[in-house]
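Asker: got a sequence here, can you model it:
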Amino acid sequence: MIYKSENFRNLKVASVLNRAISKVLMQDICLANSHLITISKVEVSNDIRNANVFIIISQDCTDKEAIIKELNDSSYFIRKAIFSYVDLRYIPRLYFKPDYCFDNLVRINQILESQ
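Answerer: From the prediction side, this is the model:
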């Protein structure tokens, strides 16, 4: 699912969700594999029913897919906890996905430093 959040409302909802999900992950949700998780981007669909949440997981983590699966499995509870932080009529369905931008940046830096 690729979303084009070009209108102002979608960008605003994505920004609010980004902050709210960060608060929920820091304070309310306890993950079994507790590693440093950073939300890099939230993309909201045009009808604001679905949202892709791109996360960056710390480099020392070996099983990133397990963390993504755990977040997707607990997305209902995360949506429920978001209601206490935001004033939206509807909280979109959350799909957590890994963001490989930082990993690619580190790999490019290593290649450039080795030359």
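Asker: all contacts plus neighbour counts: C-alpha atoms, from now on.
Answerer: Will do.
Asker: which stretches in this structure count as strands?
Answerer: Along the chain, the segments classed as strands by DSSP state E run 37-44, 50-57, 93-98.
Asker: want to try a markdown table for those, with mean neighbour count and distance to residue 84 as columns?
Answerer: Listed next are those as a markdown table, based on neighbours: other CA atoms under 10 Å; distance: least, CA to CA, whole Å:
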| stretch | mean neighbour count | distance to residue 84 |
| --- | --- | --- |
| strand 37-44 | 19 | 19 |
| strand 50-57 | 20 | 18 |
| strand 93-98 | 19 | 16 |
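Asker: wait, which of these is closest to residue 75?
Answerer: For residue 75, the closest of the strands of the chain is strand 93-98, at 6.0 Å, according to CA to CA.
Asker: how about this one, so we can line them up?
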Amino acid sequence: MGVRVEKIQEQIKHEVSQIILRGLKDPRIGFVTITSVDVSSDLRNARIYVSILGNDKQFEDTWQGLKNSVGYIRQELAKHMRLRYVPQLSFYPDTTMEYSAHIQKLINKIHQSDQEGITDDGNNDK
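Answerer: Got it, this is the predicted structure:
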């Protein structure tokens, strides 16, 4: 991937974050963090990965609000960026936080079972 594409990805990430934070008036949209942006090499499509904080209902409401705001966000992006073509935007949930929490749980479980194994073996002779 070229340096230009990486710069455009970072600029889109910054601009979309600002648009969501300041430009959207949809009450359904809660706390959203743009975690990454992947732009195709021809700059026609952008995949925006978002992390949404809240319970399942807040997640669904925010997700619907984002999906319904794609046109407005793209229009505002066109005003802030100097590109021949503004990419088609599509939002995707970023599940890395949930995945890392799951991995951490597994590590804790293994660690806990190791600790219990040490005390059960009778290796605590002093």
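Asker: so can I have a markdown table of the strands of structure 1 showing distance to residue 28 of structure 1?
Answerer: Output for the strands of structure 1, formatted as a markdown table (distance: least, CA to CA, whole Å):
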| stretch | distance to residue 28 of structure 1 |
| --- | --- |
| strand 37-44 | 14 |
| strand 50-57 | 17 |
| strand 93-98 | 16 |
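Asker: would you mark the buried spots in the helix ranked longest in structure 1?
Answerer: Determined from DSSP state H, the single longest helix within structure 1 is helix 8-27. With burial defined by 16 or more other CA atoms under 10 Å, the residues of helix 8-27 of structure 1 counted as buried are 10, 11, 13, 14, 16, 17, 18, 20, 21, 24, 25.
Asker: residues near residue 66 of structure 2, how many?
Answerer: 23 (other CA atoms under 10 Å).
Asker: okay, the longest helix of structure 1 sits on what stretch of structure 2?
Answerer: The counterpart of helix 8-27 of structure 1 in structure 2, using TM-score structural alignment, spans residues 3-22.
Asker: show me how far that stretch is from its chain's centre.
Answerer: 13 Å (CA atoms, centre = their mean, to the nearest Å).
Asker: compute the first-to-last residue distance for stretch 64-84 of structure 1.
Answerer: 28 Å (CA to CA, to the nearest Å).
Asker: and for stretch 67-81 of structure 1?
Answerer: Start-to-end, stretch 67-81 of structure 1 (CA to CA) is 19 Å.
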